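S.K.: need a structure here:
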Amino acid sequence: MRDRNLWNHSCAEQFDAPILDADLTADLLIIGGGFTGCSAALEAEKQGAKVVLIEARTIGFGGSGRNVGLVNAGLWLPPDTVCQRMGQAAGERLNTTLAEAPDAVFSLIDEHGIQCEAIRNGTLHCAHSKGGLDDLITRYEQQLRRGAPVQLLDAAQTAQATGTDVYYGALQDMRAGTLQPLGYVRGLARAAAQAGTQIFENSSVMQLGFSGDWLARCKSGSVRAKSLILATNAYHTGFRGAESVRMTPVNFFQLATPPLPASLLNEILGQHQGCWDTGLVMTSFRKDKAGRFILGAMGLPDRMGIHENWARRAMARLFPGLKDQSFEFFWSGRIGMSVDYIAKIQRLGERGYSAFGFSGRGIGPGTVIGRSLARAVLNGDETALPIAPIDAYQDKLRVAKGLWIEAGARAIHFTGAR
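M.R.: Down below sits the predicted model:
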């Protein structure tokens, strides 16, 4: 069961591409076949550019194909905190852009007929404690000031919406929704390829350099391009000319049951909302189209089964009717966590950019940032980017923070203190 990814099993979108085995030229080279890279490729084709996208493994192999599948509006941070960390004008610019991100995602799904189980019935941010409810009240007030279609649910309303009475309340955001993340990213790749993008899988870049143009060398081919977007995020392996981005290492695992019996389907998340809680070590839960219950949390699957055993107890606590349910799928992925939980755009040189650090919010931000990067790199104007580019990035405490997060997750999950 370990490392069995549900999304690989249930994905309706099929996509495959050849290995790069020739020397090519392009207007834009994209390295990385996730949400950001595929969105950038599709937008660049709309702008009339000749695009080549290289993926070291397969489209959606990284975080995009291991995602929870919540299409959220905004960042993990409250909008006022975004402004405090970025400055008022820059923060509101990013808040506004990401508030509209679900519109961009669901519009692309409709436009290109992407088969990804898309449901736009909102998401629920659930208060696991009284302190968590206070946090949601603050977020609710901040979102209301910005005209967001959010609603604060009390405990009874939350129980009715979710099917469990363990939460103190929830913040409902009707801009948001759920999807099958691998289906979404493969659909973006398919649309980009149909528009003209040359996509190559299983083609690891070995060396990257710039001398008038960007030149990427793989084992059996190369690409020379005027512009570059590096979109590998948490799955960047590092190669000559592009060292690994030094972000906090954070892992997130998920488990999924077989399809639930009809007697439970309407009792648990009857409207198919995606949910996550206010816990320091966050937990998520949702259903897929087939009616499987999917539970996720921070942590790296271990040989002792700490996280898996916790998941069984947590599922039974949330929904006693599921106490005898087994898990059919179990997979995990890496999150690109930035030092301040705000995504980054970094200049790599002339007409070259990298995007990373979505901090668990890859679908919406990846889609709109990829799109905006394509426009900026092709027209040479970065002023329209939702985030001002930086020239360098580092997180000196990344290793210690990563170990602390994993240790905290294991401690909480070992004791079952939730």
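S.K.: Could you use CA atoms for every contact and neighbour count after this?
M.R.: OK.
S.K.: Could you pick out the longest strand of this structure?
M.R.: strand 248-259 (DSSP state E).
S.K.: ok, and for the next helix or strand after that strand, which residues are buried?
M.R.: Per DSSP states H and E, the first helix or strand lying C-terminal to strand 248-259 is helix 262-265. Within helix 262-265, the residues scored as buried using 16 or more other Cα atoms under 10 Å are 264-265.
S.K.: Which helix or strand lies directly C-terminal to helix 262-265?
M.R.: strand 274-277.
S.K.: which other residues reach that next one?
M.R.: 70, 122-128, 177-178, 282-287 (Cα atoms under 8 Å, 6 or more residues apart in numbering).
S.K.: The same query, at a cut-off of 6 Å, please.
M.R.: 123-127, 283-286 (Cα atoms under 6 Å, 6 or more residues apart in numbering).
S.K.: let's see this one next to it:
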Amino acid sequence: MLEDKRSHGLWELSAPPAPPTTVLGGSVSADVVIVGAGYTGLSAALHLAKAGRSAIVLEAVEIGFGASGRNSGFVNAGLWVMPDDLIATLGQVYGNRLIQLLGDAPREVFALTEHYGMQCQADHRGTYHCAVGPSGLQQLQARQVQWSRLGAKVELLSTEETQARTGAVGYRASLFDPRAGTIQPLAYARGLAAAAISEGATIHTRSAVTSFERSGEAWYVRTAGGSVSAKWLILATDAYSAGPTSMIREEQVRLPYFHISTPPLSHNLRKTILPNGGAGWDTKTILSGFRLDAEGRLIVGSVGALRSTGLGIHRGWAKRHIRKLFPQLGDVEFETEWYGQIGMTPDHLPRLHTYGANANAIGINGYNGRGIAPGTVFGRELARLVLGETSLEGMPLPVSDVGAPAFREWREAYYEVGAQLAHLPVVPA
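M.R.: Okay, the predicted model is just below:
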């Protein structure tokens, strides 16, 4: 995208075309103007349009340009934060409300893909969180206890069961979550956009917002080519926010994450990796994940940016990592590589913000690497708020002020360099 093969990689090569859109020109009005054509903004537009409200989405580049088009495609339930910790941070009311919403979120994603016939490789066959060492096993045991207490049918698998179901060698155990699955993330974003348009929403790409302000009863959102006036404003730009929405980006520490894919594996080899579908990731601090796409390409990913010295270091790590996990593959070649940025908040929880002097400007951001299912249902909940079906007090998150984490730029540099150090080959003593 934008002539950059390392921005969206395999996903851009294998996604169906985006629905036709136009650049905003002139002055128009709508019930709601939404900034950002990622999962949250597109889901909000879809649900608003389906309810009969006029919704206009303004996107600076293209549909799914940000994290929505670059991620691993894991449709997970819940957040990185364990349920008990989430309740401790948010309290019983919001904590339980958020756990319920996000526990059911993958089902909403897969229901939408089926209802609208999205061609996005939707695979609702679970995911495997894989334990590295004794501490990883203890972490998964705690997750299994907490989620089971809440009624989730997650399953702790032994070493042997983990290897049989994932094909990966060396994991101590794994936590299988049947609620989860995988998707082609850019194709899903484009599918959401097509669904929103089919319901009556309008999407303008190449229409970066230059300013927004409240005047009287309306918000006025301007681009280089025109403006939109609307009663409601939804900001849905997250980690790739810029210009007048840059305060959203600045309250997050961005963590780089890359993916590298092989050419399609032979039929016999692909049967040895995740034979029952799904995807896997590990419990390391600098975690890594693996999955197959619909054509049998093995995709591995980890923390790091594919630029400067990181390019060679992370490529080398990927080759060693694949040989270690899947020795049957031998020395593989790579077909595509890409990377993006994950927006991290200090407590790893999303944020609900209001903007301006009233509640008619809202947004949810800070997905911490869990954007597909949460973004989809948060977009729906923002639409419900606009429609009057819920209140700010009834939302899944409490309203919080926009903040700025300490030492943000230093920490971002540290993560990029630290990932390179972690991915260097180990030299025998």
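S.K.: quick one: TM-score?
M.R.: The TM-score (TM-score structural alignment, normalised by the length of the first structure) is 0.96; 417 aligned residues with a Cα RMSD of 1.6 Å.
S.K.: Buried subset of the contacts of strand 274-277 of the first structure as a PyMOL selection?
M.R.: Selection command for PyMOL covering only the buried members of the contacts of strand 274-277 of the first structure, criterion 16+ other Cα under 10 Å:
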select buried, resi 123+124+125+126+127+283+284+285+286
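S.K.: what's the burial count for the closest residue to E43 of the first structure other than its chain neighbours?
M.R.: The shortest distance from E43 of the first structure to any non-neighbouring residue, by Cα to Cα, 6 or more residues apart in numbering, is to R371 (5.6 Å). If you count neighbours by other Cα atoms under 10 Å, R371 of the first structure ends up with 23.
S.K.: what do you get for G151 of the second structure?
M.R.: G151 of the second structure has 9 nearby residues by other Cα under 10 Å.
S.K.: Name the SS class of the equivalent of it over in the first structure, please.
M.R.: By TM-score structural alignment, G151 of the second structure lines up with G147 in the first structure. On the three-state scheme (DSSP: H, G, I helix; E, B strand; the rest coil), G147 of the first structure is labelled coil.
S.K.: To which residue of the second structure is G279 of the first structure aligned?
M.R.: Applying TM-score structural alignment, one finds that G279 of the first structure aligns to K284 in the second structure.
S.K.: Quickly note the distance from that match to F258 of the second structure.
M.R.: The spacing between K284 of the second structure and F258 of the second structure, counted by Cα to Cα, to the nearest Å, is 16 Å.
S.K.: cool, and N368 of the second structure?
M.R.: N368 of the second structure is 15 Å from F258 of the second structure, where distance means Cα to Cα.
S.K.: Quick check: the helix ranked longest in the second structure compared with the first structure, mean distance?
M.R.: Longest among the helix segments of the second structure by residue count, using DSSP state H, is helix 83-103. Compared with the first structure after fitting, helix 83-103 of the second structure deviates on average by 1.1 Å (mean Cα distance after the TM-score superposition for the first structure).
S.K.: corresponding residues in the first structure for that helix?
M.R.: Mapping helix 83-103 of the second structure onto the first structure (TM-score structural alignment) gives residues 79-99.
S.K.: go on, stretch 18-26 of the second structure?
M.R.: The aligned range for stretch 18-26 of the second structure in the first structure is 14-22, by TM-score structural alignment.
S.K.: End to end on that stretch, go ahead and measure it.
M.R.: Note: stretch 14-22 of the first structure ends 24 Å apart using Cα to Cα.
S.K.: who touches it?
M.R.: 200-203, 220-221.
S.K.: what residues are up against M337 of the first structure?
M.R.: By Cα under 6 Å, 6+ apart, the contact list for M337 of the first structure reads 247-248, 357, 359.
S.K.: and if we set it to 8 Å?
M.R.: Each residue near M337 of the first structure by Cα under 8 Å, 6+ apart is listed here: 247-250, 357-360.
S.K.: Tell me, of those, which are also contacts in the second structure.
M.R.: Among those, the ones whose aligned partners also touch in the second structure (both residues aligned by TM-score structural alignment, their matches' Cα atoms under 8 Å) are 247-250, 357-360.
S.K.: A411 of the first structure: which of the residues you listed is nearest?
M.R.: In terms of Cα to Cα, no member of those lies closer to A411 of the first structure than V250, at 15.5 Å.
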